[in-house]
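Asker: Attaching a predicted model along with its sequence, questions to come.
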Amino acid sequence: MLAGRHHNGADPFLFELKSKASKAKARLDAVSNNDLPARVEAAKDLFAEGSGPSIVLSPFTIQYGRHVKLGKWSFVNYGATFLDSNIITLGDFVAVGPNVQFITDTHPVRPEDRFQPPKEGDPLPFRVVNYALPITVENHAWIGAGAIIMPGVTIGEGAVVAAGSIVTKDVPSRMIVAGNPARELRSVDD
């Protein structure tokens, strides 16, 4: 999965990891968004080892948690989605607006390659073929509300992603991008 190769998205081992993440997320969700020190502490059980301290407000959606690395004092607003079948790295002092989606998962383009017959022990009556690519958001970047960050993208240091943008390719440092797909508008220094 982390190697970016095809894998069975319905693998029983992955279901168990998702279950553990769901329990850790429930403990974090039980802490008030207004009790920031307690949220920072509770987040240690969900996110990758060595993360933070950072603030992620509930509600949010996450698959595994263990693949999300948070830098120091990043802030993730309400409604974030972390589909973390591969590593999602947020650097230090990253600002994430409401309802931003980080999508590492994707599927083969050919329809006949997306599903396979089940193997014994599979929890579903079919196998889902996924692959995932990492996402990196470097220090001091700002991602506006409702943006979607697609698999394999790196957002450079100090870059700005405008609200509602769909980012399908790398964003240079200190660049403002906007649109669907996101296009370079200008430097933050202009």
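Answerer: Thanks, I have the structure now.

Asker: okay, CA-based contacts and neighbour counts for the rest of this
Answerer: Fine.

Asker: In this structure, where's the longest helix?
Answerer: When secondary structure is assigned using DSSP state H, the longest helix within the chain turns out to be helix 12-29.

Asker: Give me the distance between that one and the centre of its chain.
Answerer: 15 Å (C-alpha atoms, centre = their mean, to the nearest Å).

Asker: Quick check: next helix or strand after it?
Answerer: Secondary structure here is assigned by DSSP states H and E; on that basis, the next helix or strand after helix 12-29 toward the C-terminus is helix 36-43.

Asker: starting at the chain centroid, how far to that following helix?
Answerer: Helix 36-43 has its average C-alpha position 19 Å from the chain's average C-alpha position, going by C-alpha atoms, centre = their mean.

Asker: report the angle between the axes of it and helix 12-29?
Answerer: Here helix 36-43 points in a direction 170 degrees away from that of helix 12-29 (axes from the mean of the first three to the mean of the last three C-alpha atoms, to 10 degrees).

Asker: Beyond helix 36-43, next helix or strand please.
Answerer: Once the chain leaves helix 36-43, the next helix or strand it forms, by DSSP H and E, is strand 55-56.

Asker: packing partners for that next one?
Answerer: Contacting strand 55-56 under the criterion 3 or more C-alpha pairs under 8 Å, 6 or more residues apart in numbering; DSSP states H and E are the following elements: helix 36-43, strand 75-76.

Asker: Of the ones you listed, which is nearest residue 127?
Answerer: helix 36-43 (31.7 Å; C-alpha to C-alpha).

Asker: next up, a second structure to put side by side with the first:
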Amino acid sequence: MTEKEKMLAGQQYNTLDPELLAQNYIARRLIKNYNHLDAEDLQQKDQILNELLGKKGDKVWIEAPFYCDYGEHIYIGENTFVNMNCTFLDDNTISIGKNGLIAPGVQIYTASHPLKASDRIRRPEEQSPNEPIYRTFSKPVDIGDNVWIGGNVCIMPGVSIGDNVTIGAGSVVTKDIPDNVLAFGNPCKVIKTLEE
């Protein structure tokens, strides 16, 4: 099993693996170019996003600056708007449905580390120059259709957010959120059901 396969399977993986580093370098170059384009250069922006992302629906708009790890694990449905200063750490898949509104400063994380320091940090005898000192694993994030994520929301690894959801600004989403609700807070929790 390759390190990339381990990463996408949620197993511990080597973040310094040559295949992963090569994809990260490609993504960094594309993001750098994207973030420095003139706002009206729509054709070039669209071309870069098509090259960077795993899938991009029609009329997807991402405001610069935008940041991600690999790009190819990000899937965004049609008519979704991602505002400026968003960071998507796509060490696993990040799926966003159609008609989404992602406000400025939203952070979506798929990468994580063991909680106990003794599990997270390799002992000296376990260390290798070809591996980082810390252990990493990842979990996918799934966001449904017609979702509005407020400004500066942080979405943690493994979270699923249902359809027709509004997440209030500044929330930290640590657990799954069902369809048709308003949720906010730290940690984020359901406040009320939203009528269709």
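Answerer: Looks like it arrived, so ask away. Just so it is clear, the model here is predicted, and its values are computed rather than measured.

Asker: what's the TM-score here?
Answerer: For this chain pair, the superposition-based TM-score is 0.91 by TM-score structural alignment, normalised by the length of the first structure; 186 aligned residues with a C-alpha RMSD of 1.7 Å.

Asker: Name the stretch among the helices and strands packed on strand 55-56 of the first structure that sits most buried.
Answerer: Stretch with highest mean neighbour count among those: strand 75-76 (a mean of 22; mean count of other C-alpha atoms under 10 Å).

Asker: contacting residues around that one?
Answerer: Under the contact criterion C-alpha atoms under 8 Å, 6 or more residues apart in numbering, strand 75-76 of the first structure has outside partners 54, 55, 56, 57, 93, 94, 95, 96, 97, 98.

Asker: re earlier: which residues in the second structure does the longest helix of the first structure match up with?
Answerer: Using TM-score structural alignment, helix 12-29 of the first structure corresponds to residues 18-35 of the second structure.

Asker: just stretch 149-162 of the first structure next, same as before
Answerer: Correspondence between stretch 149-162 of the first structure and the second structure is established over residues 155-168, with TM-score structural alignment as the criterion.

Asker: Touching the matching stretch from outside, list them.
Answerer: 106-112, 138-151, 153, 172-185.

Asker: 6 Å instead, please
Answerer: 108-110, 139-150, 173-184 (C-alpha atoms under 6 Å, 6 or more residues apart in numbering).

Asker: Just tell me what residue 116 of the second structure corresponds to in the first structure.
Answerer: So residue 116 of the second structure corresponds to residue 110, using TM-score structural alignment.

Asker: tell me, how many neighbours does residue 50 of the first structure end up with?
Answerer: Each residue near residue 50 of the first structure was counted by other C-alpha atoms under 10 Å, and the total is 11.

Asker: Could you do the one 10 residues further on as well?
Answerer: Here the number of neighbours of residue 60 of the first structure (other C-alpha under 10 Å) works out to 19.

Asker: same deal with residue 98 of the second structure?
Answerer: Burial measure for residue 98 of the second structure: 22 neighbouring residues, criterion other C-alpha under 10 Å.

Asker: wait, doesn't it sit right on residue 143?
Answerer: No. With contact defined as C-alpha atoms under 6 Å, residue 98 of the second structure does not count as touching residue 143 (9.4 Å).

Asker: just to revisit the earlier point, would you list the helices and strands packed on strand 55-56 of the first structure in a markdown table and tack on distance to residue 30 of the first structure?
Answerer: Putting those into a markdown table (distance: least, C-alpha to C-alpha, whole Å) gives the following:
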| stretch | distance to residue 30 of the first structure |
| --- | --- |
| helix 36-43 | 9 |
| strand 75-76 | 17 |
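
Asker: for those, which one sits closest to residue 21 of the first structure?
Answerer: Smallest distance to residue 21 of the first structure across these (C-alpha to C-alpha): 10.9 Å, for helix 36-43.

Asker: That closest one against the second structure, how far on average?
Answerer: Comparison of helix 36-43 of the first structure with the second structure after fitting gives an average deviation of 2.8 Å (mean C-alpha distance after the TM-score superposition for the first structure).

Asker: want to throw the contacts of strand 75-76 of the first structure into JSON lines with neighbour count and distance to residue 85 of the first structure?
Answerer: As requested, the contacts of strand 75-76 of the first structure are exported to JSON lines (neighbours: other C-alpha atoms under 10 Å; distance: C-alpha to C-alpha, whole Å):
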{"residue": "54", "neighbour count": "24", "distance to residue 85 of the first structure": "21"}
{"residue": "55", "neighbour count": "21", "distance to residue 85 of the first structure": "21"}
{"residue": "56", "neighbour count": "21", "distance to residue 85 of the first structure": "19"}
{"residue": "57", "neighbour count": "21", "distance to residue 85 of the first structure": "21"}
{"residue": "93", "neighbour count": "20", "distance to residue 85 of the first structure": "24"}
{"residue": "94", "neighbour count": "25", "distance to residue 85 of the first structure": "21"}
{"residue": "95", "neighbour count": "22", "distance to residue 85 of the first structure": "22"}
{"residue": "96", "neighbour count": "24", "distance to residue 85 of the first structure": "20"}
{"residue": "97", "neighbour count": "22", "distance to residue 85 of the first structure": "22"}
{"residue": "98", "neighbour count": "20", "distance to residue 85 of the first structure": "21"}
